[in-house]
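Student: sequence? don't have it. structure:
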């Protein structure tokens, strides 16, 4: 059975990712592992404190005891917070009949993913996290790091939930783009959507991009799909954004890295400004 790893911090963006994870799980016949990571930077280090050199020994022992008590209380609160967040995610996903496994770890999300992602088929996470209200123009720090270091397809979700009706494949002809087409053809829930295929070139007479688009269209048609193929001219990020708005696209599929500015696009303006979920394929 396939597995989806859903990363949550309980924020508004994370909660909006639950319906998307459920939709993909149902289409892929997959279970969902829900991961919450307690940030280790919030853990106190009372046991490691050596205060005897700066204050009296008796006062140091008393203070150290209080610090230990505070640390234990913080650990209990962190555990309770994790349980509430994980239980909320489980209730939202299991209500649709999807099998759910809850995972709580302490450390850093990126480090935890290194040991978990090998056994999953898709990673799902909100575009931004707990600090969303304080950094409205930026990607979440975890998203940035995971896109750079991850090795599995990653679905980045927005704050709002939209019905899945039309998907757009931003295709650049790279090996990653070709694997992305295969991912699309193998996913029943994606095949059932209205499929749009977009390649962006420097001019309407760009022969290489026209050939690239025609080859991708032929691959999808051979698999029984009927994509709406389009060659757009201009800056890639702006062309993608314009096409999404003009055709009311519900889901964007693109390679996380490729040979035509895809790295810049993913870390840059396309993902930041996109108000629909983006599936990044490695």
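Tutor: That came through, no problem. Computed from a predicted model, the values in this text were never measured in an experiment.
Student: When you work out contacts or count neighbours from here on, use the C-alpha atoms and nothing else.
Tutor: Will do.
Student: Now tell me what touches stretch 20-34 from outside.
Tutor: By C-alpha atoms under 8 Å, 6 or more residues apart in numbering, the surrounding residues in contact with stretch 20-34 are 1-8, 86, 89-90, 93, 96, 98-103, 124, 157, 161, 187-190.
Student: Residue 152: what's it in contact with?
Tutor: 117, 120-123, 281-282.
Student: and what of residue 171?
Tutor: 177, 197-199, 213, 216, 254-255.
Student: one more time with 10 Å, if that's ok
Tutor: By C-alpha atoms under 10 Å, 6 or more residues apart in numbering, the residues touching residue 171 are 177-178, 180-181, 197-200, 209, 212-213, 216, 253-255, 258, 260, 262.
Student: Filter the residues you listed down to just the ones in helices.
Tutor: 177-178, 180-181, 209, 212-213, 216, 262 (DSSP state H).
Student: Could you pick out the longest strand of this protein?
Tutor: strand 30-39 (DSSP state E).
Student: Can you flag the buried ones in the contacts of residue 171?
Tutor: 177-178, 180-181, 197-200, 209, 212-213, 216, 253-255, 258, 262 (16 or more other C-alpha atoms under 10 Å).
Student: here comes the other one, which I'd like you to weigh against the first:
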């Protein structure tokens, strides 16, 4: 059975990931796999070349002490990870009648998702991780890698949860954006929410079929067109209309493609304080 894969760490975004996941699971009727990735062991405690610095006995004692330190640190990371998963699972079960399976994994979220891809319907991750201080690091640093690697939709959640009542589709007329429209229409995830469709750069004529498809699927649709760069137009539309979620296709043939292959992705995440749903 297809599941929802939610990735959490100890950051302030963990609660929001859990809340968005519970909301999505309620709409999709799918069970949740809640994942905490421990990361790879680092080499910070590895000793320098001690071959000429210490006596053999001293070298052995130091290496043994370092090994014990690494074992203790690994055990604490596992204990902490289980506590994070327990708290996250409890939060989701309190919010919705859903099935949640916790999973502690060594490695990073990208590796975990790749292993789960065939059974994953939707993946969720926070915009920033626990090591972030206004920048995308730790989980946040994996965003572009995860989006690139995923063959499933990825929801990148904002700091706080609110029920999604409106969403904006950035539409460039390309195959990827068209697929995103189709996926929205075919999925129960956003049913009942009001749709907004934005084109930027003189492509309003290509919006007609997308708008008609959304309306045929039962969505109320508002159309927007803006000249200039898509990043600025999207951010302005989100602010002006109180958009609750941004929906994007993973790649396209226009400037919108830049949203998924470079620093523009991170910039858009920063300037749009709403969750972003990215369809492959």
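Tutor: Now that the structure is in, tell me what you want to look at. Just so we're clear, the structure is a prediction, and the values are computed from it rather than from any experiment.
Student: TM-score for the pair, please.
Tutor: TM-score for the superposed chains, counting by TM-score structural alignment, normalised by the length of structure 2: 0.90, backed by 275 aligned residues with a C-alpha RMSD of 2.4 Å.
Student: that older thread, can you select the buried ones among the contacts of stretch 20-34 of structure 1 for me in PyMOL?
Tutor: Buried residues within the contacts of stretch 20-34 of structure 1, by 16+ other C-alpha under 10 Å, are selected in PyMOL with:
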select buried, resi 3+4+5+6+7+8+86+89+90+93+98+99+100+103+124+157+161+189+190
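Student: out of the contacts of stretch 20-34 of structure 1, which are inside strands?
Tutor: Short answer: those in strands (DSSP E) are 2-7, 100-103, 124, 157.
Student: Identify, by residue count, the longest helix of structure 1.
Tutor: Structure 1, longest helix under DSSP H: helix 57-94.
Student: how about the strands in the stretch 151-282 of structure 1?
Tutor: Listed in chain order, the strands of the stretch 151-282 of structure 1 (DSSP state E, counting those that start in this stretch) span 154-157, 166-170, 194-201, 228-233, 251-255, 278-281.
Student: Turn those into CSV, columns for distance to residue 239 of structure 1.
Tutor: Converted to CSV, the strands of the stretch 151-282 of structure 1 look like this (distance: least, C-alpha to C-alpha, whole Å):
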stretch, distance to residue 239 of structure 1
strand 154-157, 20
strand 166-170, 10
strand 194-201, 7
strand 228-233, 7
strand 251-255, 13
strand 278-281, 16
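Student: Looking for the alignment partner of residue 276 of structure 2 in structure 1.
Tutor: Per TM-score structural alignment, the equivalent position to residue 276 of structure 2 in structure 1 is residue 278.
Student: nearest spatial neighbour of that match, skipping sequence neighbours?
Tutor: residue 252 (4.7 Å; C-alpha to C-alpha, 6 or more residues apart in numbering).
Student: Now for that neighbour: which residues touch it?
Tutor: So residue 252 of structure 1 contacts 155-156, 166-170, 196, 240, 244, 271, 274, 276-280 (C-alpha under 10 Å, 6+ apart).
Student: what about 8 Å?
Tutor: So residue 252 of structure 1 contacts 167-170, 276-279 (C-alpha under 8 Å, 6+ apart).
Student: Can you give me the distance of the residue in structure 2 sticking out farthest from the centre to residue 220 of structure 2?
Tutor: In structure 2, residue 55 marks the outermost C-alpha relative to the chain mean, sitting 50.6 Å out by C-alpha atoms, centre = their mean. Residue 55 of structure 2 sits 77 Å away from residue 220 of structure 2, going by C-alpha to C-alpha, to the nearest Å.
Student: on that earlier part again, can you give me every residue that contacts the match of residue 276 of structure 2?
Tutor: Residue 278 of structure 1 neighbours (C-alpha under 8 Å, 6+ apart): 155-157, 251-254, 271.
Student: switch the cut-off to 6 Å
Tutor: By C-alpha atoms under 6 Å, 6 or more residues apart in numbering, residue 278 of structure 1 lies in contact with 155-156, 252-253.
Student: The longest helix of structure 1 versus strand 30-39: what angle between them?
Tutor: 160 degrees (axes from the mean of the first three to the mean of the last three C-alpha atoms, to 10 degrees).
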